[in-house]
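>>> Curious how this folds, go ahead:
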Amino acid sequence: MIKPFALQEGDRVAVIAPAGPSDRENLKQGIRVFEKMGLEVIIGRHVFDGEEKLAAADQKRLADLHETFFDPTIRGIFCANGGFGTARIAPMIDYAKIQRNPKIFWGYSDITYLLNAIQRHSDLVTFHGPMVATDLNDEIRTAETESSFLPLFTRESLTYDSRKMPLKTLTHGIGEGRLVGGNLDLLTNGLGTPFQVNTKGAILLIEEIGAPSFLINAMLTHLKQAGVFDEIEGVVIGDLQAGPDEYAKIKVVLQDFFAYAPFPVVKGFHIGHCQPNYGVPLGTNAKLTTSPAQLVIDTGVR
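Modelled structure (predicted):
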């Protein structure tokens, strides 16, 4: 896998919206966080063009992605928010040219589709993490979420354990491999397409927002029957954003589904639609252990 270059103070980065439209004020507040890090921030030309609940028409959102990737003065690309529609532009992306212009590409939720597509067809490490308008606005931003961006500067590896969040082991073991995955719904939607997540020898990250227990069960079953879990090394379960009653049902689904898994499974990671929302590189090597429960991930930059 190709690792993009680390960021330095003074670098130029871009914010784009490959999915839904952004709230202007929230986006401004998030951009100020990057400016405090010493970065110069530009906004994609079509971020506010808004058409049919998308940030812009497909060709315009694609243009922002291509223009920012191919601009040699830009060192990182951060998505403003999720929504829907990223799958529509995946077949039109020039993956070969992205491979020749590697740089940080960061987002989650609906952006999962692009994280996996770029990783699979450009061999580029991508980043699952908090987005500019959604997670860095003044109302919900936390210091822990902000800290997710520091390894992009320091090249440090990441360690997530019970000192940072309450973790629970569903299946014991040790697994090591590339960290892949993202939003469960988007992973399921990608099955049978050229952008399906490659889990062979990998540790799979899953997170979701507001899905009821029966749908979680259906999506996991779909992944299983598609062979996603056949050659996997471990499963990392991020935030599932469900109310207490529904989460109690989801716990039963997870316990039942992974009861006899031949790989380690740990849940409770603050990754996904939550605060704090910790960022992780996808495509780099990771090690998942259960005694104690811990996820260690190699740096995603060089």
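
>>> going forward, measure contacts and count neighbours with C-alpha atoms only.
Fine.

>>> How about the secondary structure of Lys195?
Careful, residue 195 is Phe; it's not Lys. Using DSSP: H, G, I helix; E, B strand; the rest coil, the secondary structure recorded for Phe195 is coil.

>>> Correction: the previous question concerned Lys287.
Relying on three-state DSSP, one would call Lys287 strand.

>>> who touches it in this structure?
Ile174, Gly175, Glu176, Gly177, Leu295, Val296, Ile297 (CA atoms under 8 Å, 6 or more residues apart in numbering).

>>> Check Ser22 too.
Ser22 neighbours (CA under 8 Å, 6+ apart): Val47, Phe48, Ala55, Ala80, Asn81, Ala133.

>>> looking at the residues you listed, which has the most residues close by?
Ala80 (33 neighbours; other CA atoms under 10 Å).

>>> burial of the closest residue to that residue other than its chain neighbours, as a residue count?
Distances taken as CA to CA, 6 or more residues apart in numbering place Val132 nearest to Ala80, at 4.6 Å, with adjacent residues excluded. By other CA under 10 Å, 28 other residues sit near Val132.

>>> And the strands in the stretch 201-302 of the chain?
Ranges of strands within the stretch 201-302 of the chain are 202-207, 234-237, 265-267, 280-282, 285-290, 293-297, based on DSSP state E, counting those that start in this stretch.

>>> Next, the angle strand 293-297 makes with the fifth one.
Here strand 285-290 runs at 170 degrees with respect to strand 293-297, directions being taken by axes from the mean of the first three to the mean of the last three CA atoms, to 10 degrees.

>>> Next, the angle from strand 285-290 to strand 202-207.
Using the same axes, to 10 degrees: strand 285-290 against strand 202-207 is 70 degrees.

>>> ok, the spatially closest residue to Ile237 that is not a sequence neighbour - how many residues close by?
Spatial nearest neighbour of Ile237, chain neighbours left out: Lys267 (4.4 Å); criterion: CA to CA, 6+ apart. Residue neighbour count, defined by other CA under 10 Å, stands at 23 for Lys267.

>>> structure for this one too, so we can compare:
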Amino acid sequence: MPLAVSLIAPSSFTAPEAVADGIRGLASLGVAVHFDEPLQAPDRYLAASRERRLAQWHAAYDDPETQAVWAVRGGFGAAQLVDGIDWARLARRPKPLIGYSDVTVLLDQCHRHGLPALHGPVAKAAGGLLEGDDTRRAVIHRQFEETLALISGPAPLDYPLTPHRDTPPTLTGPVVGGNLTTLASLVGTPMAFSAPRGALVILEDVGEPYYRLERALWQLVHGGALNAAAAVCLGTFEGCTPYGETPLEVIVAETLAPLGLPLFSGLPIGHGLHNRPWRYGATGCIANGRLRIPR
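The predicted model follows:
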């Protein structure tokens, strides 16, 4: 039976041509895409009003013919949906939500409510399967193939890591996190991120100067979000601008110092070309310079 997914637009408006390219890219992998027309009804910078986005969200989970719910993009607005979600309704037909960036808040909420979630490329990124040089297309193809495999069920993942400072030889715990700015924006709200005990917290971001990244991380640290975490792992920070010569890892290490958390970097996860998927909340193991999620 061919794979089918429900496409949703829970956050910012996406150019229609980018949506069309993403759908064609998914079709090239044999994926059928379901969505109610029109996918978007722009409201300011949002894909649609809150009410329309919520209706689309519930309809995506209600669709008996799809095996996953895929966000077309991130941006802004996903947090507006959380207090209107009927979680019992979703649980009647559980299926993984796929996305990242602003969708981080929805991934975390799905996990909290016992629903599967995949931190991975948004649907519009599938347009990259159809253009660009062979090397770029191969990277994108691998990421989407890995994501499709995770829709079908647990699959082993293995990613490189670079340790900073002295770190324990082995760390094992649930893998959570996502976009740093999005997580920081939730501090002090009912949907605030709180790392589970022993968590391996992945952080990534895009287009932010280093001082804003430091401010966001300071919010998480001093808001208690990382109190129970076992480690922080940095993905990519695409287009994030430094101040002087200080590396981002040094800034992060200094900000994490009150918690004494081990720090790793180099994960191929984030807003750049490399954005390999992972199962939100799955048990991961850090050892020998690798993050492995066995199944």
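
>>> Heading C-terminal from the strand ranked longest in the second structure, find the next helix or strand.
Counting residues, the longest strand found in the second structure (DSSP state E) is strand 170-179. Remark: after strand 170-179 of the second structure, the chain's next helix or strand is helix 180-185, criterion DSSP states H and E.

>>> average offset between that next one and the first structure?
Mean deviation of helix 180-185 of the second structure relative to the first structure after superposition (mean CA distance after the TM-score superposition for the first structure): 1.0 Å.

>>> coming back round to it: just put the contacts of Lys287 of the first structure in JSON lines and tack on distance to Leu187 of the first structure and neighbour count.
Output for the contacts of Lys287 of the first structure, formatted as JSON lines (distance: CA to CA, whole Å; neighbours: other CA atoms under 10 Å):
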{"residue": "Ile174", "distance to Leu187 of the first structure": "24", "neighbour count": "17"}
{"residue": "Gly175", "distance to Leu187 of the first structure": "21", "neighbour count": "22"}
{"residue": "Glu176", "distance to Leu187 of the first structure": "21", "neighbour count": "21"}
{"residue": "Gly177", "distance to Leu187 of the first structure": "18", "neighbour count": "21"}
{"residue": "Leu295", "distance to Leu187 of the first structure": "21", "neighbour count": "20"}
{"residue": "Val296", "distance to Leu187 of the first structure": "23", "neighbour count": "16"}
{"residue": "Ile297", "distance to Leu187 of the first structure": "21", "neighbour count": "24"}
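
>>> Of those, which ones are shared with the second structure?
Shared with the second structure under both residues aligned by TM-score structural alignment, their matches' CA atoms under 8 Å, the contacts from these are Ile174, Gly175, Glu176, Gly177, Leu295, Val296, Ile297.

>>> Give the equivalent position in the second structure for the fourth one.
This means Gly177 of the first structure. Counting by TM-score structural alignment, Gly177 of the first structure corresponds to Gly173 in the second structure.

>>> Let me know whether its match touches Arg292 as I believe.
No: with contact defined as CA atoms under 8 Å, Gly173 of the second structure does not reach Arg292; the gap is 10.8 Å.

>>> Overlap in contacts, the two.
Here Gly173 of the second structure and Arg292 have Gly284, Cys285 as joint contacts, going by CA under 8 Å, 6+ apart.

>>> residue boundaries of the helices in the stretch 101-250 of the second structure?
Secondary structure of the stretch 101-250 of the second structure (DSSP state H, counting those that start in this stretch): helices at 104-112, 134-152, 180-185, 210-222, 248-256.

>>> Would you format those as JSON lines with mean neighbour count and distance to Asn275 of the second structure included?
As requested, those are exported to JSON lines (neighbours: other CA atoms under 10 Å; distance: least, CA to CA, whole Å):
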{"stretch": "helix 104-112", "mean neighbour count": "22", "distance to Asn275 of the second structure": "14"}
{"stretch": "helix 134-152", "mean neighbour count": "17", "distance to Asn275 of the second structure": "7"}
{"stretch": "helix 180-185", "mean neighbour count": "22", "distance to Asn275 of the second structure": "15"}
{"stretch": "helix 210-222", "mean neighbour count": "18", "distance to Asn275 of the second structure": "19"}
{"stretch": "helix 248-256", "mean neighbour count": "17", "distance to Asn275 of the second structure": "19"}
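
>>> can you put those helices in a markdown table and add distance to Ser12 of the second structure?
Output for the helices of the stretch 101-250 of the second structure, formatted as a markdown table (distance: least, CA to CA, whole Å):
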| stretch | distance to Ser12 of the second structure |
| --- | --- |
| helix 104-112 | 14 |
| helix 134-152 | 22 |
| helix 180-185 | 14 |
| helix 210-222 | 21 |
| helix 248-256 | 28 |
